[in-house]
Every structure is written in structure tokens, then in C-alpha cells.
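Enquirer: I would like to see how this sequence folds:
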Amino acid sequence: MRKGQYRFVAGFLLVPVALYLIFVIWPYIQTFGYSLTDWKGQSQTFDFVGLDNYKALFQDDVFLKAIWHNIQFLVFIPVITILLSIFFAFMVNVGGRSRAGGVSGVAGSSFYKIVYFFPQVLSLAILAVLFNAVYRSDGGGMLNGLLIKLGLVDPDSPVEWLNEPGIVRWALILVVVWHGVGFYLVLFSAAMQSIPRDVYEAALIDGAGRAQSFFRITLPLLWDTVQTAWVYLGIVAMDMFVLVSSMTASMGAYGGGPNHESDVMSTVMMRNFLYFGKSGYACAMGVIMLLLTLVLSVVTLRATRRERIEF
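Expert: Below you'll find the predicted structure:
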């Protein structure tokens, strides 16, 4: 690259890099700085306390419980969402191969794609309102009403889906999975359409079944897309603020009930920042969240790395 070209490229990069440093990197640096103080949020004065906030974090039972909840979401949300998305994408693209005309999706596959993708157009706030009605703890809720009609639940003691410690996190996981499956179905469908149909037809001629086609052809050729989806879903699992704070809001400031059984790191952080006025302490939580998310991304990319398959 000639000297003039360096100047040309640098001229285009200067403004975007400067904006990135100002609006992305600098806030991170400020947050780390505040995490070393006893800043109360409203006051412009604060004292340097060093690593005291970080020491207090690892003695905070609520925050440690929230980390464990995020880990549970981190395990179940990506696994369930990716498995369902790949299965549905496989069915709507190559699952109907027994029909005439070679390898094809099941009948009505275009319609199924629209139906599965529909939840993705709804915002998380709308989802929270919708599923609050589904999970109502009386006979008027969709789930309780159905179970009462089937005789599986006593009308006088319906299930309190969002107020039972053993159920509330699974209820939240169901919402995230229901919302995300459609998007990742479209993502995996796009990746599957790049796989030559000749590969599936050759496997069909050789007598391969659907399970063999999936595990020997589809999954290996989709691995890069699965890896990307896993990272994005992991980031979703590390957040969960909107759903937890909206769907369990009646159980305390920024949700988290019952008895902090649905708390995640983001809700604990916002509660300390805005409700308790412990802003420096909350900034330390934000730094820990950033570090955990970065570690998650690196570990996931390294753990799922494999030799690229060309076709």
C-alpha cells in the first residue's frame, strides 16, 4: 500500500474510531474508575476506596445467587433455542425429502417460517405483558385456565408461575426461547440453503435416514453458524434485565422475586444503582458483568472451534 493510500484510509477511519473511543471505550473506563469509589450517584463528591467494592461483591449473597441464575440461563437458553431452531430449520428445508422432486422441505414450509418468525417482531416489553397474562396466578391465566379445564389443577389453588422458586426461572426461559427460535430458524435456514442439494440427494441414494443426514451433513456444515448463535444467545442469557424487571416487577424493585429467586446480575446492579443509591458498588457489578461476558465469548469460541468443512 502506497503512502497516499495510508492517508486516504486513515482519513476514513479517523472519525469512526474517534466516535467509538468516545462513546464506547470511554464509558467503560469511567465505570471502572467509579467502581473504585464510594460514589452515591446524586453527589459529585466521592472518595477512593480501592477494591473494597469488589471484595464486598463476593460476600454479597444476592449477587452471588444472581450469578448462579445467569449461569443457569447461560446453559439452558442457548441449548434449547439452538436445538429447536435447527430441528425446525431442517424440517422446513430438507425434512420433506420423501416427496416427489427430490430433497425439499415439508409441505407448507414457507408458511411455517412466517409463523415461527412472528414472535421476533414483538418487543420484549410486549412479550412481558403477553406472558404476564399467560402466567396469571388465577383461573384467568391461560396456563392455569387450561390446566383447570383439564382437571390437572385445583381451581382453589392454581399454580403461581412467577411466584414459585422452582418454576419462575423456567417460566422466563420459556419466554426467551419462544421469542428467539424464529430468528435462529431463519438464520439456520439461510445457512442450510447454501448447502448443495446434491449432497442430500447423494445421501438419500446411499440410504441415509433423516437422523444420519442431520448429524453427518447438516450439523457439521452449520457449525460456524451454530457457534455464532451460541455467542449471541449467551449474551442474551447474561442480560435478561427487561424480562426479569418487567415480569417480576410486582415482587420488589426491578423484580427478582420471589426471595431473589429470579434475580440476575443486571437487576441487582440497577437496584443498587437507582434504588439503594450505591452507584460505585453498582459500577463494580457492571465491570464484573463485562468481564464475565468477555470470558464467556472467548471460551465459547475456543471450545466450539473446529476445522472448517468446505463444500
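Enquirer: switch to C-alpha atoms for all contacts and neighbour counts from now on
Expert: Noted.
Enquirer: For the top helix by length along the chain, name the packing helices and strands.
Expert: The longest helix of the chain (DSSP state H) is helix 61-94. Helix 61-94 sits against helix 109-117, helix 168-193, helix 223-239, helix 265-270, with contacts defined as 3 or more CA pairs under 8 Å, 6 or more residues apart in numbering; DSSP states H and E.
Enquirer: and the first one with helix 61-94, angle?
Expert: What that stands for is helix 109-117. Inter-element angle recorded for helix 109-117 and helix 61-94: 170 degrees (by axes from the mean of the first three to the mean of the last three CA atoms, to 10 degrees).
Enquirer: Identify whichever of the helices and strands packed on helix 61-94 lies nearest to residue 290.
Expert: Of all these, helix 223-239 sits nearest to residue 290, with 9.6 Å by CA to CA.
Enquirer: just checking, what packs against that closest one?
Expert: Counting contacts by 3+ CA pairs under 8 Å, 6+ apart, helix 223-239 is packed against helix 61-94, helix 168-193, helix 265-270, helix 279-303.
Enquirer: I'd like the ones you listed written out as TSV, with mean neighbour count and distance to residue 207 added.
Expert: Output for the helices and strands packed on helix 223-239, formatted as TSV (neighbours: other CA atoms under 10 Å; distance: least, CA to CA, whole Å):
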stretch	mean neighbour count	distance to residue 207
helix 61-94	20	15
helix 168-193	20	21
helix 265-270	24	50
helix 279-303	18	33
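Enquirer: Please generate a structure for the following sequence too, so the two can be compared:
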Amino acid sequence: MRHRKYPFIAGFLFVPVVLYAVFVIWPYIQTFGYSLTDWSGQSQTMNFVGFDNYSKLFSDSVFKKALVHNMLILVFLPVITILLALFFAFMLNVGGRGRAGAVQGVRGAGIYKIVFFFPQVLSIAILTVLFQAVYRSDEGGLFNGVLVKLGLEDKQHPIEWLNSPDLVLWCIIGVLIWAGVGFYLVLFSAAMQSIPKEIYEAALLDGARRGQTFFRVTLPLLWDSVQTAWVYLAIAAMDVFALVATLTPGAYYGGGPDFHSEVMATYLMRNFLTYGKSGYACAMGVVILLLTLILSAITLRITRRERIEF
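Expert: Here you go, the predicted structure:
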């Protein structure tokens, strides 16, 4: 009977595996092949150039600047998003205290979760329109308007949020954090609800403070969820094309001003669709893929801990 089930399982797996190979694996192989040529994207003729495109990447000042920007996003986006999501989830789920030392969530926790999760239902286009109003470089912008009302900014010289080389990348990171915290708050909240309340109550009865229960109880028991969130956010940090292309100034897929918000994905698209350097763009795509895989593997390795049972 055991041997008879193998053909049955293989029959179900055959079609999905074939579809995955055709629509996922084969495009990766094609992209690597194109990266070894001088293909322009407009014609069928191409010449084999070996690894010339890859050697040009590491002497390309714009690509190196875009790589640094992706690394900055990779550092700040996961750390800040996870810390805020953990803090809010902890406060919502165990922030209240019932009678006799019992632990419970705050009132209206479900409503708070919906409010925090709301940015997840917004498309990139809506986020762009929303934050273009927030970052407007006059008194009509939300940030500038508030600063003017508080007397912290001169009405005649408002802050150019998206036109300032020193601020534009941090504005992008701020939008990503604002849009992502709600999702991971719900993720961590679901994981916290599986932790028995008796563990928190025992810790409180033993004299532990809320901060101690968070670091000694909550965080170790949520480590699998934190690890998953870290990997997803690391991948998101390598792929911020849509937001940068639509929100930041600059001709042809954003990246301005003067490449100060450029990321690898926007530079790839500019080379592919505007400059006619499709082979060069494919080399960038291969580098982005390899970096994403390496960073995901490193993240999983660094954050690996023994599983705690309860």
C-alpha cells in the first residue's frame, strides 16, 4: 500500500512542478542568459559579452549608490517595523490587567487592530497620492502645515521633503514603516493569543514588570514569528520599486533628486525601458536575486534559536 501511494502523489505534483518550472525557473535561466549579452531589448540580435555587464556594475556609481540605499532600507525597515509592531501588539494583548492580577487585552483591541491594519488595504497608487499631500513642499502639506502652526518652520521657507537629498530616502522609509506596522501587529497579535495567559500571570505574581515579561516571556515565545517577519521585510527592502517610482521626483521611474532615492529596482527599469540596455538590466536583476537569497539565508541563520515549547 505504501508503494502504491507514490504514483498517486506524483500525479498530483507533476502539473504544479511543470508549471513552476516553465513560469518561474525558466524565466530566471533566460534572464541569466540575457545578462551575458549586449541585448538592447528592441531587436532579436545580441552578442555574447560574457561577464562584462557584471564587471560594469561594480564601476557604476549610480548602481553603487542604489545598492547603498537598499542596504539602508534593509537595516532600518525591519528593525523599526518589528519593534513598533511588537510594542503595539504587546500593549493591545496584555496591556490591560483584570482583577486579582489577571492579564487581559486593552478595551477595544479589535478596533485598534483594524485601524492599524487599514494601510494594508491601500494600493501603492493611493499611498502615493496620500503621502504626496503629506510631504507637500508648502504650507498645504500636512507636515509643513503642522510645523508652521507650531512655529517651528518659516512659512516662506518650507521644508522640501521629497526634493531634499538629505530627507527623501528617509521619507520613503517612513512610508514603508507606516504601511507595514499594521500587518505585523496583527501577525504578532495572533501569535500572542496562543500564549497561555497563565504564563503572564505567574510572571506578574513573581514580581516581574511589564518590560521584563516582554523580554523574558513574550519575545522568546514569538521568536518564530519575528524570524518570519524579518525575512519578509528583508525581501521587501530589496523591492521598493513601485513606491520610489511613483512618489519621488525625477524623470523615468523616480530616483530623484539626483539619484538620492535611487534603488536597484528603479535603476534596473530605467536601463531596461529607457536606455535600451536590457542585457545590463538583466545583470542587475540577477544580482538583486542573489543578494535577496543571501540576505534571507543570513537572516534565517542569525535569528535561529531553539524552539521553546509551552
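Enquirer: TM between them?
Expert: The TM-score (TM-score structural alignment, normalised by the length of structure 2) is 0.98; 310 aligned residues with a CA RMSD of 1.1 Å.
Enquirer: and residue 44 of structure 1, which of the helices and strands packed on helix 223-239 of structure 1 is closest to it?
Expert: Judging these by CA to CA, what sits closest to residue 44 of structure 1 is helix 279-303, at 11.6 Å.
Enquirer: how close does the most centrally placed residue in structure 2 get to residue 124 of structure 2?
Expert: What sits nearest the mean C-alpha location of structure 2, by CA atoms, centre = their mean, is residue 236, with 2.9 Å. Noted for residue 236 of structure 2: a distance of 14 Å to residue 124 of structure 2, by CA to CA, to the nearest Å.
Enquirer: cool, residue 181 of structure 2 as well?
Expert: 16 Å.
Enquirer: what comes into contact with stretch 28-38 of structure 1?
Expert: Stretch 28-38 of structure 1 is contacted by residues 46-53, 278-284, 286-287 when judged by CA atoms under 8 Å, 6 or more residues apart in numbering.
Enquirer: Go through the helices and strands packed on helix 223-239 of structure 1 and name the closest to residue 223 of structure 1.
Expert: helix 168-193 (9.8 Å).
Enquirer: Just the buried residues of the next helix or strand after the closest one, please?
Expert: As assigned by DSSP states H and E, the chain's next helix or strand after helix 168-193 of structure 1 is helix 197-205. Neighbour counts over helix 197-205 of structure 1 (16 or more other CA atoms under 10 Å) mark 200-201, 203-204 as buried.
Enquirer: Equivalent analysis for stretch 26-45 of structure 1, please.
Expert: In stretch 26-45 of structure 1, the ones that count as buried by 16+ other CA under 10 Å are 28, 31-32, 34-41.
Enquirer: got JSON lines for those, with secondary structure and distance to residue 139 of structure 1 too?
Expert: Output for those, formatted as JSON lines (DSSP: H, G, I helix; E, B strand; the rest coil; distance: CA to CA, whole Å):
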{"residue": "28", "secondary structure": "helix", "distance to residue 139 of structure 1": "47"}
{"residue": "31", "secondary structure": "helix", "distance to residue 139 of structure 1": "46"}
{"residue": "32", "secondary structure": "helix", "distance to residue 139 of structure 1": "48"}
{"residue": "34", "secondary structure": "helix", "distance to residue 139 of structure 1": "48"}
{"residue": "35", "secondary structure": "coil", "distance to residue 139 of structure 1": "47"}
{"residue": "36", "secondary structure": "coil", "distance to residue 139 of structure 1": "50"}
{"residue": "37", "secondary structure": "strand", "distance to residue 139 of structure 1": "50"}
{"residue": "38", "secondary structure": "coil", "distance to residue 139 of structure 1": "48"}
{"residue": "39", "secondary structure": "coil", "distance to residue 139 of structure 1": "47"}
{"residue": "40", "secondary structure": "coil", "distance to residue 139 of structure 1": "45"}
{"residue": "41", "secondary structure": "coil", "distance to residue 139 of structure 1": "44"}
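Enquirer: and of those, the nearest to residue 309 of structure 1?
Expert: Nearest to residue 309 of structure 1 out of these is residue 28 (CA to CA; 38.1 Å).
Enquirer: Between the helices and strands packed on helix 61-94 of structure 1, which one is closest to residue 64 of structure 1.
Expert: helix 265-270 (8.6 Å).
Enquirer: Give me the contact list for the closest one.
Expert: So helix 265-270 of structure 1 is contacted by 62-63, 66-67, 70, 238-241, 244-245, 254-256, 282-283, 285-286, 289 (CA under 8 Å, 6+ apart).
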